[in-house]
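Colleague: How does the following fold in three dimensions:
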Amino acid sequence: MHYQSSSLNKGEIMTNPKADFGRLYSAYSPAEYVKHVVRDLRYELPFLAMSRLKYYSRALLHQDVIRVTIVGSCHGLDAVVLKYDLTMPEILTRWINDATVGLPFPASESEYEVTLIDMEAEPLRFASEINLSNHSLVANLRQSYSAELKQHFAEMTDIVSAVGVTSYLGLEGMESIIQAAFVNGNAKVLYISVLKYLDTNAWVDICLKHGLAVCHIGDLRQRSYKDEDEKQRIHGILKRKDLLSEADETGLVTSLFLAYKEDIMLNSHDAKKSRTLIVVEQENTFVGSTVDGSSHSLEDLPHPWHIALSEEHSQSRAIYQKLTELHIREQIQPGDVMTTIKSSSVNNVGHLANMFAGEYEVSEQSLPNGQSRQTLTRIVPVINANILDEAPASSEELEAELREFGHVLIRSGKPIDEGLVLELLIGNGKAMDYRYGNTVRNKIKGSSSLLVTPWPKELSVLPHNELSYHTEFPKNACFICKEPAPYGGETSIYDCAKAFEYLSPDFQRKASSHNVIFRKRYVQALDHGRYPSWQQVVGEDTTHEDMIDHVSSMGYDYTVLQLEEKGSVTTVVETQLTRPMVYEYQGKQCLHSSVVGIAPYWYEEVWPGKEPPLTATWDNGEPFSFEELRHMEKALLSARIRYNNWQKHDVMFLDNLKIAHGRLPFIGERVTGLMAAQPARFTNSNGHWTVELIK
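Modeller: I've put the predicted structure just below:
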């Protein structure tokens, strides 16, 4: 539908401030306007400004269709960029040519519903007839508004764009728009450009006066000077204000501002704070804006932040990794917030909150379109770990700590004798090696401990119980921090009994009544890169028959496979072992976290498209669904025990059956050692799984 206001009398056309350019703005065809203004004066502003508006509108307004009212729109040049992404060369070619100037744009569905408002009727008719506008209004915005115009601003506008026209509107004209659209209406975002030689503070103050948050999102070249007289006049003004710079030599410079209602984007508590607005621009680049300016260097921007993500960016793996890096560098600080749409497919922002459980407060808000806005607020985490400043005096004292807490962190600030650590860890049992692990573990130079799993540092290692997929596994495990990473890298720990409690009742019943089958693959080569070698299990120069004899004697089932790899055939021994999904330990039901630790979606990031060395299925052979694995993962991550990352010389003792462990992403290098002791095994009595120590 197209409608026009009658608030402009025919005789008023010549009072149009745009008349500086003669009849260019009033003609039906844009050909002369494009030649003399866009081409000759290099009028770049619509192309640059509308491209930026897209990033901000998608990040702030989570709507299927965004209603944009463009004032001073003339032939709809801004709408061309907003709806159809045309560049300056493309529009010059199209609109200067008589054969193509009147060709309509496709009337396809768009995420933007555009209303054009201008003093001149003919340019609006042109824009309407070639599908640039959904609605149009002829109106002089420096005069009193008609009832129709007031209603449009108040009820049918999400964004008001006044780019390249604020000097025509004047401060009073702009304040009238704010009153109609924001004070008396439901508009959410105001997008304006203010020429550098004007008093930009006055425009900002109008927005602030009416409760809008304001961000200066950059300075752009608007157009070339019309002539030398205009150049000298503008330079004179800028010199008097001490603002003249090299950028002003070739043309008019304008400042872009985004003003918006914070209470629409954030909850009422968060909206009371002045925030730096951060969005994602081209090539997954973050840019932050305050009332004083914008920067791609986030380190320079004041806190608190509001990181506003579009649904597309919230699903981006690259953005997820950048947010993770900002978190572990502690650039996202307590009080900072992130907002996005909660996606039904990939919810990377939600996963970030899960991974760093206890460090974000998560809330959701239902939107009119049926979607849900998710808000993450970083908080100061509660330290709930059992931390001692000296080692227990005996293995009995250590066992008492482990029985009560499942873990103990020794934080003395100085090295602890590894002989004492091993003695405490072993108690009445014995030390264990790592020959049944997924990777080869080498000893740390000058230490009796083994290097921890060398998975990529940008990934988190999911929660798992050490070696619990094997017939025997350590009851006790110990991690020694030789050198912490500069950023991140915490060996994260999780309470397996609490994780079981966090499962839904339906899944608790399913997990308690079914087992899991672990399948592990071995090859002969020591340097296969993906599958471990059976030589580290049964010795050098052994065959697959030797491996079969060994695993059969331990109670494994097995399958021999012949796999084609790189033009040759590799013999693979796949072992199968039934283990519990849920086991009883020290009077509590515990979730077997190693099922989550080998989730296919995690291995896919390490070896895309390839079968990992260790997999798991339900006891009937059915694979775990994505939803089931994510449900268990969230339960485990929610049971995180926090101790505020590693410090050098920290020693962490774990009861491996009570406490699962993982590793958070990190930057730089870290050296963490592992020791294991006191062999244990699962026992099954009529479907009820428990744990016993092996004497």
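
Colleague: alpha carbons only for contacts and neighbour counts from here, please
Modeller: Noted.

Colleague: Ala259 should be in a strand, yeah?
Modeller: Yes. Under DSSP: H, G, I helix; E, B strand; the rest coil, Ala259 falls within a strand.

Colleague: Excluding covalently adjacent residues, which one is nearest to it?
Modeller: Val214 (4.3 Å; CA to CA, 6 or more residues apart in numbering).

Colleague: Count the neighbours of that neighbour for me.
Modeller: Number of residues near Val214 (other CA atoms under 10 Å) recorded here: 27.

Colleague: One more: Ile70?
Modeller: 24.

Colleague: Show the contacting residues for it.
Modeller: Asp78, Ala79, Val114, Thr115, Leu116, Ile117, Val160, Ser161, Ala162 (CA atoms under 8 Å, 6 or more residues apart in numbering).

Colleague: Return the member of those residues nearest to Val204.
Modeller: Closest approach between the contacts of Ile70 and Val204, by CA to CA: Ala162, at 13.8 Å.

Colleague: let's see this one next to it:
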Amino acid sequence: MNATPIWTPLVITPQSAGVEASAAGLLKVIGDTATVDDQLVKEKALIFRGFGVTQEELDPVMDELLPNRLAYVHGNSPRTKVGKNVYTSTEYPQEFTISMHNEMSYAHAWPARLLFFCQKAAETGGATPVTDSALWLDSLDPEVREAFKGGVCYQQNLHDGLGLGKSWQDTFETTDRAEVEAFLGQTGAQWDWKPDGSLRVRQIRPATAVHPVTGTEVWFNQSDQWHPAGLGDDTAAALAQIMPADELPQSVTFADGTPIPDEYVIQIRDRGLDAAVDCDWRTGDLMLIDNMLVSHGRRPFTGSRRVLVAMSD
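Modeller: From the prediction side, this is the model:
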């Protein structure tokens, strides 16, 4: 009996594409945007390897693959902006795993595509795991899928420059409260400013989504990353001693305010990681992913690692 093939990203090299191993060669490949669009929907993720692209050559490549490069406004991950809407992929401590997620699936609008660029591969580890989001949904117990049908409620407590987590200024890339309110007013979120200058934001979002091209239903929420249980027992216990759940930088419940059981969160986190395929970076690699069809994370690493990311709608 034949085993079901394991999904993996499509690797494109200068040899397989019939072009020279250079940034110019890669531009020839991706200049056929219709073919790249079709490949991305079919394959879910594309790795461009062996073209020798440097950071200085990155902008023209991004202009082709990301037609409308987006700012990371309302993003919850620690990053540094290093170019025209180009960011470090994360600055989360290197000894920890980042669990699987679709970028900004908690938000009212999310990027359709992500492009990762490996400027420097880690000494050991540091892979970017990727998971087929439809397979992730299918892997969950029926009880869990049923419980999440009503959606989830995300809450953020964003400080005013000093505190745990991100400030509202960093989150929205502005120091103007009116700009923040104008942005939130378009999202259906509820928010209020606290006397200490911090901002609380609540928004109800679905737990799954349907891809606009394929019609595939996918797991599409970050409940396990926003729930203390998803961080591990020790971290969750430490957070519980520091502050109540309602005051955490970010937290999540079911849409009706009912707590999400710890065991559901742990199942979601672990099965997403179990289904993942690792992209083991080589310096100069690029990976383009469909942000709905594929979730991503990060493995722990040693040494210096620098992976950049940009996104588009």
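
Colleague: Please work out the TM-score for the two chains.
Modeller: Superposed pair, TM-score by TM-score structural alignment, normalised by the length of structure 2: 0.81. Supporting alignment: 282 aligned residues with a CA RMSD of 2.6 Å.

Colleague: Narrow the contacts of Ile70 of structure 1 to those in strands?
Modeller: Val114, Thr115, Leu116, Ile117, Val160, Ser161, Ala162 (DSSP state E).

Colleague: where do the strands sit along the stretch 401-550 of structure 1?
Modeller: In the stretch 401-550 of structure 1, the strands defined using DSSP state E, counting those that start in this stretch lie at 407-410, 450-451, 461-464, 473-483, 487-488, 493-495, 515-522.

Colleague: As TSV, the ones you listed with mean neighbour count would be great.
Modeller: As requested, the strands of the stretch 401-550 of structure 1 are exported to TSV (neighbours: other CA atoms under 10 Å):
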stretch	mean neighbour count
strand 407-410	23
strand 450-451	20
strand 461-464	24
strand 473-483	24
strand 487-488	22
strand 493-495	25
strand 515-522	23
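
Colleague: residue contacts, Leu273 of structure 2?
Modeller: By CA under 8 Å, 6+ apart, the contact list for Leu273 of structure 2 reads Ser99, Met100, Pro129, Thr131.

Colleague: In what element of secondary structure is whatever residue of structure 1 lines up with it found?
Modeller: Per TM-score structural alignment, the equivalent position to Leu273 of structure 2 in structure 1 is Leu637. Secondary structure assignment for Leu637 of structure 1, by DSSP states H and E: helix 626-638.

Colleague: Average offset of that helix relative to structure 2?
Modeller: Following the fit onto structure 2, the mean deviation recorded for helix 626-638 of structure 1 is 1.4 Å by mean CA distance after the TM-score superposition for structure 1.

Colleague: How many residues are close by Gly83 of structure 2?
Modeller: Neighbour count for Gly83 of structure 2, taken as other CA under 10 Å: 11.

Colleague: Please apply the same query to Ser366 of structure 1.
Modeller: Ser366 of structure 1, neighbours per other CA under 10 Å, totals 11.

Colleague: how about the nearest residue to it, chain neighbours excluded?
Modeller: Sequence neighbours aside, Ser372 is the residue nearest to Ser366 of structure 1 in space, at 4.5 Å (criterion: CA to CA, 6+ apart).

Colleague: residues contacting that neighbour?
Modeller: Going by CA under 8 Å, 6+ apart, Ser372 of structure 1 touches Ile341, Lys342, Glu364, Gln365, Ser366.

Colleague: for Ala121 of structure 2, same thing?
Modeller: Contacts of Ala121 of structure 2 by CA under 8 Å, 6+ apart are Trp281, Arg282, Thr283, Ser304, Arg305, Arg306, Val307.

Colleague: repeat that with 7 Å
Modeller: Trp281, Arg282, Thr283, Arg305, Arg306 (CA atoms under 7 Å, 6 or more residues apart in numbering).

Colleague: so which of those residues is the most crowded?
Modeller: Within the contacts of Ala121 of structure 2, most neighbours by other CA under 10 Å means Trp281, with 23 neighbours.

Colleague: still on that earlier bit, next secondary structure after the helix holding Leu637 of structure 1?
Modeller: Using DSSP H and E, the helix or strand that follows helix 626-638 of structure 1 in sequence is strand 640-641.

Colleague: Give me the distance between that next one and the centre of its chain.
Modeller: 22 Å (CA atoms, centre = their mean, to the nearest Å).

Colleague: And it, what does it pack against?
Modeller: On a contact count with 3 or more CA pairs under 7 Å, 6 or more residues apart in numbering; DSSP states H and E, strand 640-641 of structure 1 meets strand 493-495.

Colleague: In this structure Thr187 of structure 2 contacts Tyr106, no?
Modeller: No. Between Thr187 of structure 2 and Tyr106 there is no contact under CA atoms under 7 Å: 11.2 Å.

Colleague: quick one, which of those two is more surrounded?
Modeller: A side-by-side neighbour count of Thr187 of structure 2 and Tyr106, using other CA under 10 Å, places Tyr106 first with 26 against 13.

Colleague: who's in contact with the equivalent of the more buried one over in structure 1?
Modeller: Counting by TM-score structural alignment, Tyr106 of structure 2 corresponds to Tyr469 in structure 1. Shown in contact with Tyr469 of structure 1 (CA under 7 Å, 6+ apart): Phe518, Arg579.

Colleague: how does it look with 8 Å?
Modeller: Phe518, Leu577, Arg579, Ser594.

Colleague: and if you look at Phe666 of structure 1?
Modeller: Phe666 of structure 1 makes contact with Glu325, Ile328, Lys457, Glu458, Ala485, Pro486, Tyr487, Gly488, Gly489, Glu490, according to CA under 8 Å, 6+ apart.

Colleague: Spell out the secondary structure type for Ser251 of structure 2.
Modeller: Taken by three-state DSSP, the conformation at Ser251 of structure 2 corresponds to strand.

Colleague: Map it across to structure 1 for me.
Modeller: Matched to structure 1 by TM-score structural alignment, Ser251 of structure 2 sits across from Thr615.

Colleague: who's in contact with the counterpart of Leu184 of structure 2 in structure 1?
Modeller: With TM-score structural alignment as the criterion, Leu184 of structure 2 lines up with Val551 in structure 1. Going by CA under 8 Å, 6+ apart, Val551 of structure 1 touches Asp557, Tyr558, Thr575.

Colleague: could I get these as CSV with distance to Phe286 of structure 1 and neighbour count?
Modeller: Formatted as CSV, these follow (distance: CA to CA, whole Å; neighbours: other CA atoms under 10 Å):
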residue, distance to Phe286 of structure 1, neighbour count
Asp557, 52, 15
Tyr558, 51, 18
Thr575, 47, 23
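
Colleague: Return the member of those residues nearest to Leu420 of structure 1.
Modeller: Relative to Leu420 of structure 1, and with distances defined as CA to CA, the nearest of the contacts of Val551 of structure 1 is Thr575, at 36.6 Å.
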